[in-house]
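Participant: quick one: sequence plus predicted model below, questions after.
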Amino acid sequence: MAKESGRKVVAQNRKARHDFHIEDTFEAGLVLTGTEVKSLRAGRASLTDGFADFDDGEMWLLGVHIPEYTQGTWTNHTVRRKRKLLLHRSEIDKIERRVSERGLTVIPLSLYFLDGRAKVEIALARGKKSYDKRHAIAERDQNRQAQQEVGRRIKGLR
């Protein structure tokens, strides 16, 4: 069997970019059981309620939903268990220091396979206020209208 290559995205947290200001991103490995890997290869996972936390100098991913593998037996995994993140010690220390001093949180942005290994992209993020969200939506609408107007002028309409 040929070794996998490239990047295959399993799940993305699209709501994260709407609800948070992303400060910095990191790529981390995941410690998974066999049935979790098989379920992910089937393309099933949800990152919407996920976050990362520190425990005893280690970083853990919590709240991520990986459904049970349908062909699994009694060895199947629990759906929302704690999963250990694999990062270098310096990265863990840097993230923990920034979270404790600045009031940031760590959220997962995407879950994917990179050359056959399960990876998660995590981000240091600060929560947006509701007026920030409205401002971002208004700005996006203005940019879209400006692009449409430029397109109309180029085509000779109006």
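Facilitator: Yep, that arrived. Numbers count the residues shown, from 1 in each chain.
Participant: hey, let's count contacts and neighbours off CA atoms from now on
Facilitator: Noted.
Participant: where's V120 relative to I137, distance?
Facilitator: V120 is 28 Å from I137, where distance means CA to CA, to the nearest Å.
Participant: so these two - more neighbours on which side?
Facilitator: More crowded of V120 and I137, by other CA atoms under 10 Å: V120, with 24 against 13.
Participant: can you tell me the closest non-neighbouring residue to the more buried one?
Facilitator: Distances taken as CA to CA, 6 or more residues apart in numbering place L111 nearest to V120, at 4.5 Å, with adjacent residues excluded.
Participant: ok now the top helix by length along the chain, how far from the chain's centre?
Facilitator: Ranked by residue count, the top helix of the chain under DSSP state H comes out as helix 130-155. Chain-centre distance of helix 130-155: 27 Å, with CA atoms, centre = their mean, to the nearest Å.
Participant: again, but for stretch 5-25
Facilitator: Worked out by CA atoms, centre = their mean, stretch 5-25 lies 4 Å from the chain centre.
Participant: adding another structure so you can compare the two:
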Amino acid sequence: MEGKKILADNRKARFNYMVLDSLECGIALQGTEVKSMRAGKFSFTDAYARIRNGELWLVGFHITPYEFGNIFNHEPVRERRLLAHKDEIKRLQRKVDEKGLTLVPLKFYLKGGIVKLELGVCQGKKLHDKRQSIKERDDKRAADREFKQRL
């Protein structure tokens, strides 16, 4: 990951959803939002993306106001436009409409000083799928522990 600084990773989304595809998008941010994001003062637990009028929008994304900002500080929760090519947006629109998939933010990172977002095309997991994920994770931990003890 040369030139990338990961700001946040949505591990809960990978537990609750099966990620079928992903896409790198830019985010249209205001001035103080970038500073707050660099400081790690944002939350995207309930965030998702929506396609409206051929544009990609991020909904439910909270960026804490910049503490050294002035009266021109940004609104904490607002819909933010995601920057992607029209062909990619159309492809995502078809997937979401046909199969009932969800667009979930998976990772936020800086790439060349610009805030980027990895958007996942996800399908919700059923309860037994989540149990299977927990079992696989526990088995991997046990195997790693056993391997470490043998060394």
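Facilitator: Okay, I see it. No experiment lies behind these values; they were computed from the predicted model shown.
Participant: tell me which element the alignment partner in the second structure of the residue nearest to V120 of the first structure is part of?
Facilitator: Under the alignment (TM-score structural alignment), L111 of the first structure maps onto F108 of the second structure. Following DSSP states H and E, one finds F108 of the second structure within strand 102-111.
Participant: what's downstream of that strand, the next helix or strand?
Facilitator: As assigned by DSSP H and E, the chain's next helix or strand after strand 102-111 of the second structure is strand 114-124.
Participant: mean deviation of that next one from the first structure?
Facilitator: Mean deviation of strand 114-124 of the second structure relative to the first structure after superposition (mean CA distance after the TM-score superposition for the first structure): 0.5 Å.
Participant: off-centre distance for that strand?
Facilitator: Remark: strand 114-124 of the second structure is offset 4 Å from the chain centroid, using CA atoms, centre = their mean.
Participant: what helices or strands is it leaning on?
Facilitator: Contact partners of strand 114-124 of the second structure among helices and strands, from 3 or more CA pairs under 8 Å, 6 or more residues apart in numbering; DSSP states H and E: strand 17-27, strand 102-111.
Participant: which residues sit against it?
Facilitator: Applying CA atoms under 8 Å, 6 or more residues apart in numbering, the external contacts of strand 114-124 of the second structure come out as 16-27, 34, 92, 100-110.
Participant: 6 Å - rerun?
Facilitator: With CA atoms under 6 Å, 6 or more residues apart in numbering as the test, strand 114-124 of the second structure has contacts from 17-26, 101-110.
Participant: next, the buried residues of stretch 14-28 of the first structure.
Facilitator: With burial defined by 16 or more other CA atoms under 10 Å, the residues of stretch 14-28 of the first structure counted as buried are A16, D19, F20, H21, I22, E27, A28.
Participant: if I look at the residue positioned nearest the centre of the second structure, how far off is K12 of the second structure?
Facilitator: For the second structure, the residue sitting closest to the mean C-alpha position, by CA atoms, centre = their mean, is P105 at 2.1 Å. Plainly put, P105 of the second structure is 11 Å away from K12 of the second structure if you go by CA to CA.
Participant: what does K99 of the second structure give?
Facilitator: Distance, K99 of the second structure to K12 of the second structure, using CA to CA: 22 Å.
Participant: again with K135 of the second structure
Facilitator: Where K12 of the second structure is concerned, K135 of the second structure sits at a distance of 16 Å (CA to CA).
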